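**Q** Take this sequence and fold it.
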Amino acid sequence: MDRPDHPPRLVVHGGLLLAEGDSQARPADLLVEGETIGAIGAPGQFDALEGARRLDASDRLVMPAWVNGHTHAHGGLGRGAVADTGLEGFLAASPSINGQRGLDDLALSATLTAAELLKKGCTALFDMTSEFPLPTVAGLHAVARAYEAVGIRAVVAPMMADRTLYQAYPELLDTLPDPLKAQAAQARAADPQACLAAVRAAAQDWPFDTSRIRLGIAPTIPLHCSDAFMQGCAQLSAEFGLPMQIHLGESQQQAVFGEQRYGMSLVSHMNRLGLLSERLSVAHAIWIGDDDITQLAAAGVTAIHNPLSNLRLGSGVAPVRRMLERGLRVGLGSDGANTSDTQNLFEVARIAAYLSRIVGADEARWITAAEALRMGTADSAHALGWGDRLGRLAPGYQADLVLLDLAQPIYVPLRDALRQLVLGESGAAATQVLVAGRVVVEHGRLLTLDEAALRRQAQAAAERLDALNAEGRHLAQALRPWISAFCCGIGQQPFHLQRRLPVTG
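**A** Here you go, the predicted structure:
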């Protein structure tokens, strides 16, 4: 059934299309039936259709909208708050960045994230959302309503743990001087049963259109979750069909301590617990070995490559080519705006392609423009549970489209639209963005909200939250050099996983 604001047919005509199976853009028209791509035809093929809306794509490149396989909506209000630190230093500071937020703050941060994504051509995201001290149905609804209002698709997956950073790394706590140790030891993790109960309650009565806004689940990091808690998350994922995501092997410290704790790699431990399935996606997946990749691929897991935050936090470079060679599906993610400083998938795709060039001189192993585009569209969509309906310009897929202005300098002269898009586009050429056949961005302006008012609200909220979290921020600053020294020491220890270093192969 068509939505009231969706006449049954739309013809996007006069453009160059990057359609499924095409290695190059070609002149073609696209017919949208309701919210779905009905057909792709030769220029002018649909001119005789009566009663159809028409969208002039002359001098435009039409591409499938990006799908963000991993981000954190709470990062929207945390932009600029993360110091030059590694992952563990960031995790120690997270309560002072994300704390003291009410429901309005959760919704506001999600709105900021959605607005930036849409304006940069992304129409769907996997959000590992955070609410302190633990997720609530009201908080999940607040985030979901924000996405619904802006007009973006999302998986809203509460990020949960039943261990603190210092419980995950008790060795770290032992290295701290007594005053800091006492303060750090006061940190408390959420009650695992309360977390699982909140997700169950949300899953039992989810009031949103699941073709647009889905509930997910996200045990944050293996070492930060007890085995029983991770299994509880996996059981909820299976029972309610929830997409599940976890941070995997993001830092060398996680891999080293995982091997010490479990006597095997993190992936092998997760496999032993029964966590691996097609519903699971693993974010980052930097410090993993070839056997790990094989296990993930065999289970149908999707890995999400987050090159910007990996570089920002000094975590390393994921072995993407090795993943692809072993049959592991790889999508792209921006990560949160606090740790990647952007939600721009154009930048993510370009850096993903460029990073592959530093791992060796074999050009055949570099990530091509076509691979980067597919990772950031069709392959990311699998992580959201929408692999059969998003990320492609093909009949039967949702009409989530981006129109790029070919008069922009990066397309002049136009020789290879695909290569110029992936390796040169910043998002500045995105003149129109459609979600399910509806224009939500027109000439770079978001049509679903007042951007000036959003900016004022964000600034006021940031100033209020910074004042409320000042004490925690001072503690995080005091902890930083100790955490850095601890992590540097771990980095000097032998690493026994059967894999290459993060910048090779």
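**Q** going forward, measure contacts and count neighbours with C-alpha atoms only.
**A** OK.
**Q** any chance you could map the helices in the stretch 1-150 of the chain?
**A** Under the criterion DSSP state H, counting those that start in this stretch, helices of the stretch 1-150 of the chain are mapped to 87-98, 103-119, 137-150.
**Q** Dump those to TSV, plus mean neighbour count.
**A** Putting the helices of the stretch 1-150 of the chain into TSV (neighbours: other CA atoms under 10 Å) gives the following:
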stretch	mean neighbour count
helix 87-98	21
helix 103-119	23
helix 137-150	20
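**Q** And the closest residue to residue 319 other than its chain neighbours, how close does it get to residue 50?
**A** Of all residues beyond its chain neighbours, the one nearest residue 319 is residue 286 (6.5 Å), with distances taken as CA to CA, 6 or more residues apart in numbering. Taking CA to CA, to the nearest Å as the measure, residue 286 falls 53 Å from residue 50.
**Q** out of those two, which sits in the more crowded spot?
**A** Residue environment comparison for residue 286 versus residue 50 gives the larger neighbour count to residue 286, 26 against 8, counting by other CA atoms under 10 Å.
**Q** residues contacting that one?
**A** Applying CA atoms under 8 Å, 6 or more residues apart in numbering, one finds that residue 286 lies in contact with 248, 249, 250, 251, 315, 316, 317, 318, 319, 502.
**Q** this one as well, want them side by side:
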Amino acid sequence: MAKPPFTIIRGGRLLDIAKRKAAPADILIKGDTIAEIGRPGLAAPAGATVIDARHRLMHPGLINAHTHGPGNLGKGLGDLWSLELLLTASPWIGGGRTLEDKHLSAMIGAAEMVMKGCTAAYDLAAEFPLPSVDGLSAMAKAYEEVGMRAVLAPMVADLSFFEAIPGLMERLSPSLQKEVESFRLAPWKATARQIRKALQKWPFEKVALAVAPTIPHHCTDDFLIACRDLAREYDVGIHSHVAESKVQVVAGYKRYGSTLAAHMDELGLVNERFTVAHGVWLDDDDMKRLGDRGASVAHNPGSNMRLGSGLADVRGMLNRKVNVGVGTDGANCADNQNMYEAMRLASLASKVQGPDWQKWLTTKEALLAATEGSARALGMEKQIGRIAPGYKADIVFLDLHHINWIPMNDPVNALVHTEDGTGVHSVMIGGRMVVENRRLLTVDLAALAAKAEASRMRREKITAPAKKLYDRLEKVVGTFCPGLAKAPLHIHRYGASHHHAH
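**A** Prediction:
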């Protein structure tokens, strides 16, 4: 067998998050893994490839704890939608998808992420009416072709949104009730069979699988238990949208007489491989339960604002030992895949929640969440999230001559509050350059644009009836759900007080 090639990075400045400094350091890489970090002039084997990192700041690749690959073709499709309106729009946004579309959508997102300094993502991918090995493989191939890591989780449910929200179906006219029959999902046993098929022989190296029961009350208990057992049998993660919106919490109480997190815990789903997406409306007991079980929350501040879900209490989560990662959410509701912006919003969303500035999220906490915290949510905390010997060589090189870095005072503050992705010079994933000198080396963006436009035109015709149906449903859902959200609750997570909200 050939010996793995050596690479030596010289002349760069390595971010030290704890010390808030960036000191000159050389990095020796063997194959895809960091072998040694040392002072400038570090010895390297003869024939090692040399990378000149002068005027560069090196930081660990950012890790997106929560996104939706299929959302990339829906980028910028809608403006004023709550989570519930977005769910209502899913047949319009996600309809008419071929295998090629599934590959294309994942590729657009992966390309954007790596160009903006993100090297791994937890991607919750929905297929209608149930997941398929072909669909999941097409999406995994897109990540492999771009050169990015991912955990791909088929996002599944066995109840439609209209079946899941108590009282909503009764509000629809008989003709609308008939029409939303088309939203009906496959029976859970068929869906579980498809997930098992994918888990049984998954050939991808940089893309792992997980299981994502979409939203707890969109799943019957039998199905949640099936998801739990599959994840246990194949030792993969479980990722679910829990208490993302107040409507979900109110629906959960009506359905279970408890919080969503408590119900999932009762069924045995909550453990160290479990990730709550959003968790805006978790209460203190929920947070303690997650912390005690070693679970994670993927905090998606941009999406939480964009959909009007509210402001998550990240300090409360950290105080109760919850592992917090940071995510962008999907491009149809967030709308970019920019992890620098997600970190900045995580910092800012925390700082508008009250006058006790000592409780606000620090830039260091935001940066650690977007690296080590997200890595743990992906189940990869021993491989990625840090630049250290034994870790994968996933390194972002920022241009210190870019205006974002003039002057460089505190690099941790600057990464979270100043950098916006435009200072990214190069990105290395597993010792391989994927972005170099601001160019994505693995994808032809002009060809990608042409494919996206052809797909858009084709699907626009196919989804026209679904768009018409959405316009009719919007009035009902858009009245009923905000009504539910006005029910009294023991926690408040909106950005305004109740009397302003009315």
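**Q** one step back: in CSV: the contacts of residue 286 of the first structure, plus neighbour count, secondary structure and distance to residue 153 of the first structure.
**A** What follows is the contacts of residue 286 of the first structure, written out as CSV (neighbours: other CA atoms under 10 Å; DSSP: H, G, I helix; E, B strand; the rest coil; distance: CA to CA, whole Å):
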residue, neighbour count, secondary structure, distance to residue 153 of the first structure
248, 24, strand, 24
249, 25, coil, 28
250, 25, coil, 26
251, 23, coil, 30
315, 21, coil, 29
316, 21, coil, 30
317, 26, coil, 29
318, 29, coil, 27
319, 26, coil, 29
502, 16, coil, 33
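**Q** Looking for the alignment partner of residue 81 of the first structure in the second structure.
**A** With TM-score structural alignment defining the correspondence, residue 81 of the first structure maps onto residue 77 in the second structure.
**Q** now do residue 255 of the first structure
**A** For residue 255 of the first structure, the residue aligned by TM-score structural alignment is residue 249.
**Q** wait, isn't its match in contact with residue 263?
**A** No. Using CA atoms under 8 Å, residue 249 of the second structure makes no contact with residue 263, being 11.4 Å away.
**Q** The first structure: matching residues for the lengthiest helix in the second structure?
**A** Secondary structure assigned by DSSP state H gives helix 464-485 as the longest helix of the second structure. Helix 464-485 of the second structure corresponds to residues 470-491 in the first structure, going by TM-score structural alignment.
**Q** now stretch 422-430 of the second structure
**A** Counting by TM-score structural alignment, stretch 422-430 of the second structure corresponds to residues 428-436.
**Q** Map residue 312 of the first structure onto the second structure.
**A** Using TM-score structural alignment, residue 312 of the first structure lines up with residue 306 in the second structure.
**Q** what does residue 90 of the first structure give?
**A** With the correspondence set by TM-score structural alignment, residue 90 of the first structure lines up against residue 86 in the second structure.
**Q** For the residue nearest to its match when sequence neighbours are not counted, identify the helix or strand it belongs to.
**A** Distance criterion CA to CA, 6+ apart; nearest residue to residue 86 of the second structure, sequence neighbours excluded, is residue 333 at 7.7 Å. Per DSSP states H and E: residue 333 of the second structure is located in neither a helix nor a strand.
**Q** these two touch, right, residue 333 of the second structure and residue 304?
**A** No. Counting by CA under 8 Å, no contact exists between residue 333 of the second structure and residue 304, whose distance comes to 9.1 Å.
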